[in-house]
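> the following comprises the amino acid sequence and a computationally predicted model.
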Amino acid sequence: MQKPILVILAAGMASRYGSAKQVESFGPFGEKIIDYSIYDAIRAGFGKVVFVIREEFLEIMKSNVGAKLPESVEVAYAYQNFDLKKFGVDRIVERQKPWGTGHAVMSAEYEVDKPFCVINADDFYGYDAFQKMANFLTQRADDKEMALVGFEVGNTLSDFGYVSRGVCEVNTTNHLQSVTERTNIYRKNQDIVYAQDEAEIALPSETRVSMNFWGFTPKIFEIARSLFPDFVEKNHENPKAEFFIPDLPDYMVKQGIANFSVLPTDAKWFGVTYKEDKEEVQQSIHRLIEDGHYPERLWPEKKVVDESIYLDF
């Protein structure tokens, strides 16, 4: 049985957080959130890790993450940059940031040749999500049946500001009907709402949302390449336009190209959208270690790189 691939999106600018949160330390021996995701993925059965990064992050990721991983795990790096020609786009567009998470997935194409999972570098998902996705990718995935892990929106919020989530419409057979990116979700008193056109629209706490924990086959690259040029053409004058991952499954479902199983989890997500989130993340990881979910030290001890030389930019 072929082991699936884990693709980690780590090219973000960390604009709201204010630093390179992909390499911030949260565990007792300097472990990052990304370390816990990789640890969970390996024990769930993943065999290769692909980091999608900005090229200038290469030595950071190699020294602080990649070099610590077991030799049994294949590691690769893919660059998300501003070169549009490799995606069939001749137009030159001036931007400060790449084109979003869908564009990041496209950037990993040449390192992926089998069913794979996509996650964010700075989100803590928990082992349950990796186990369910690994089982799906090895037993059920094909070009007509893909998946996402659906978290309850009430388990995915920050106490310090709004978050972006792909809000899912799910049918009675746990298949995705649509997914819509909502970029301003937050708590208001006892409710959860998102802002749209100067209105606040309520979301039930149990609403399934995408945390960018997707299970794809390489078919997704064909779909992305077919949609991306038109997206660029329509948005080349909008420097903040983003080609989101949820746009791809949403299109595939509505066009009858593929179904997406929603793999439910009641795990509590946590992450570092804002600097103020850091203390809560550290405490949450400490509790998981105390409860025996993780060893105190994730990886065998190796030479430690002084991270301070990388974090001042």
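Perfect, thanks for sending it.
> hey, let's count contacts and neighbours off CA atoms from now on
Will do.
> please enumerate the strands of the stretch 1-150 of the chain.
Here the stretch 1-150 of the chain has its strands, by DSSP state E, counting those that start in this stretch, at 5-9, 48-53, 74-79, 116-120, 123-124, 145-152.
> what is the orientation angle of the last one with strand 116-120?
In terms of direction (axes from the mean of the first three to the mean of the last three C-alpha atoms, to 10 degrees), strand 145-152 departs from strand 116-120 by 30 degrees.
> now do the second one
Using the same axes, to 10 degrees, the inter-axis angle of strand 48-53 relative to strand 116-120 is 40 degrees.
> try this one next to it:
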Amino acid sequence: MLRNEMYSKKPILVILAAGMASRYGSAKQVECFGPFGEKIIDYSIYDAIKAGFGKVVFVIREEFLEVMKTNVGDKLPDSVEVAYAYQDFDLKKFGVDRVVERQKPWGTGHAVMSAEQEVDRPFCVINADDFYGYDAFQKMATFLQHQANDTEMALVGFEVGNTLSDFGYVSRGVCEVNATNHLQSVTERTNIYRKASDIVYAQEEIETMLPENTRVSMNFWGFTPKIFEIARALFPDFVKQNHENPKAEFFIPDLPDYMVKQGIANFSVLPTDAKWFGVTYKEDKDQVQQSIHQLIERGDYPQRLWPEKKVVDESIYLDF
């Protein structure tokens, strides 16, 4: 596809929905939070469509297909193109001959790689279980439509103080940002929590403080298909180094961090002061429901996101 053709189409939204939800305990991707059974993922898609996205790609486990179609995909407006990609244990398609026994796939970077066949233009990656708000989608859509290219990509940077759970630790990509709001590095921290009035992350039993306004990645990235080339180059070596570690994960932030440090691409950090909420733990559910109710009461969202689709009996058209 020629460059002008690629950028003339509406950007794609890639939703990572193959997670095992080990801390939550069930398939939170299809947990109901809105008044008509809406999921968090529904609100993200609603905001994305409003902001100008034209296609949605769900990255899921193959056995989850019918659940995702019935609960989410089939309810979306017909004007939105919908596709599904599978994150699985087949490493050969990524140039890895080694057979590795694992209980779960290889993380968010691996999930993005799994969507390659459905992505032909600038795209945004988000988590299925995070509520980001319209501001994030609007800023990213504008960037992807007017600024993105193979050397200029982006992420939405949330303030870490706006992204924590009251019920346990969270994982965030901690960003180092320069004076021009460009990413210098991003490091995945898997154990961030509040301790009294402070925010800390723990690593090997050592706690390090984080300022309240530290920019973090919530896996809200803006890429071009160039990212697949980078991922394919790095992933085989990652598997080689970590094949005996069943918990090793190939994280999305590893890719931009590498690209920035190698001078391959710049990443603009699109700031937002929006308050994130999500369901890392079962105890988060009540707060998420209350937050969505407040947004509906404020007029940010309609009571029912998607109009009920009429079922057409196609048999009436067969005799002509």
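Looks like it came in fine. Because the structure is predicted, anything quoted here is derived from the model rather than measured.
> circling back: any idea which of the strands of the stretch 1-150 of the first structure is most buried?
strand 5-9 (a mean of 26; mean count of other C-alpha atoms under 10 Å).
> who are the packing partners of that strand?
Packing partners of strand 5-9 of the first structure (3 or more C-alpha pairs under 8 Å, 6 or more residues apart in numbering; DSSP states H and E): strand 48-53, helix 101-107, strand 116-120.
> give me the mean deviation of it from the second structure.
Aligned to the second structure and superposed, strand 5-9 of the first structure gives a mean residue distance of 0.1 Å (mean C-alpha distance after the TM-score superposition for the first structure).
> check the offset of that strand from the chain's centre.
For strand 5-9 of the first structure, the separation from the chain centroid amounts to 8 Å (computed by C-alpha atoms, centre = their mean, to the nearest Å).
> same question, stretch 200-218 of the second structure
Centre-to-centre, stretch 200-218 of the second structure and its host chain are 21 Å apart (C-alpha atoms, centre = their mean).
> and for stretch 95-111 of the second structure?
Distance, centroid of stretch 95-111 of the second structure to centroid of chain: 19 Å (C-alpha atoms, centre = their mean).
> next, the buried residues of it.
Val96, Val100, Pro105, Trp106, Gly107, Thr108, Gly109, His110, Ala111 (16 or more other C-alpha atoms under 10 Å).
> which non-adjacent residue is nearest the residue opposite the last one in the first structure once aligned?
In the first structure, the position corresponding to Ala111 of the second structure is occupied by Ala104, as judged by TM-score structural alignment. Taking C-alpha to C-alpha, 6 or more residues apart in numbering as the measure, Ala104 of the first structure lies nearest to Gln80, with 5.7 Å between them; neighbours along the chain are not counted.
> isn't the one you found up against Glu55?
Yes - in this structure Gln80 of the first structure lies within contact range of Glu55 using C-alpha atoms under 8 Å: 7.5 Å.
> between those two, who's got more neighbours?
Legend: neighbour count by other C-alpha atoms under 10 Å for Gln80 of the first structure and Glu55, higher for Gln80 (25 against 14).
> can you show me the helices along the stretch 101-250 of the second structure?
Secondary structure of the stretch 101-250 of the second structure (DSSP state H, counting those that start in this stretch): helices located at 108-114, 134-146, 226-242.
> just give the nearest non-adjacent residue to the corresponding residue of the second structure for Gly166 of the first structure, would you?
Alignment note: Gly166 of the first structure maps to Gly173 in the second structure; criterion TM-score structural alignment. The spatially closest residue to Gly173 of the second structure, leaving aside those adjacent along the chain, is Glu188, at 4.2 Å (C-alpha to C-alpha, 6+ apart).
> show me the contacts for the alignment partner in the first structure of that neighbour.
Correspondence of Glu188 of the second structure to the first structure, assessed by TM-score structural alignment: Glu181. Applying C-alpha atoms under 8 Å, 6 or more residues apart in numbering to Glu181 of the first structure gives the contacts Ser164, Arg165, Gly166, Val167, Phe244, Pro246.
> quick one: which two of those residues are the most distant?
Across these, the longest distance by C-alpha to C-alpha is 12.7 Å; it joins Val167 and Phe244.
> out of the two, which sits in the busier spot?
Higher neighbour count among Val167 of the first structure and Phe244: Val167, with 22 against 18, using other C-alpha under 10 Å.
> from what I can see that one touches Ile185, true?
No - at 10.0 Å, Val167 of the first structure does not count as touching Ile185 under the criterion of C-alpha under 8 Å.
> which residues in the second structure does stretch 47-56 of the first structure align to?
Taken onto the second structure by TM-score structural alignment, stretch 47-56 of the first structure occupies residues 54-63 there.
> same thing with stretch 227-241 of the first structure?
Using TM-score structural alignment, stretch 227-241 of the first structure pairs with 234-248 in the second structure.
> cool, and stretch 274-293 of the first structure?
Going by TM-score structural alignment: stretch 274-293 of the first structure matches residues 281-300.
> so what touches that stretch?
Contacts for stretch 281-300 of the second structure (C-alpha under 8 Å, 6+ apart): 23-25, 33-34, 165-168, 277-279, 301-303.
> of all those residues, which comes closest to His146 of the second structure?
Looking across these and measuring by C-alpha to C-alpha, the closest to His146 of the second structure is Tyr301, at 26.9 Å.
> what sits against that closest one?
Residues near Tyr301 of the second structure by C-alpha under 8 Å, 6+ apart: Leu295.
> could you check how far it is from Pro307 of the second structure?
According to C-alpha to C-alpha, to the nearest Å, Tyr301 of the second structure and Pro307 of the second structure sit 13 Å apart.
> and for Pro105 of the second structure?
Using C-alpha to C-alpha, Pro105 of the second structure is found at 35 Å from Pro307 of the second structure.
> what does Ala196 of the second structure give?
For Ala196 of the second structure, the distance to Pro307 of the second structure (C-alpha to C-alpha) stands at 45 Å.
> what residue of the first structure matches up with Asp130 of the second structure?
Counting by TM-score structural alignment, Asp130 of the second structure lines up with Asp123 in the first structure.
> tell me the contacts of that match?
Each residue near Asp123 of the first structure by C-alpha under 8 Å, 6+ apart is listed here: Ile33, Ile34, Trp269, Phe270, Gly271, Val272.
> how about a cut-off of 7 Å?
Ile33, Phe270, Gly271 (C-alpha atoms under 7 Å, 6 or more residues apart in numbering).
> so which of those sit within helices?
Per DSSP state H, helices hold the following members of the contacts of Asp123 of the first structure: Ile33.
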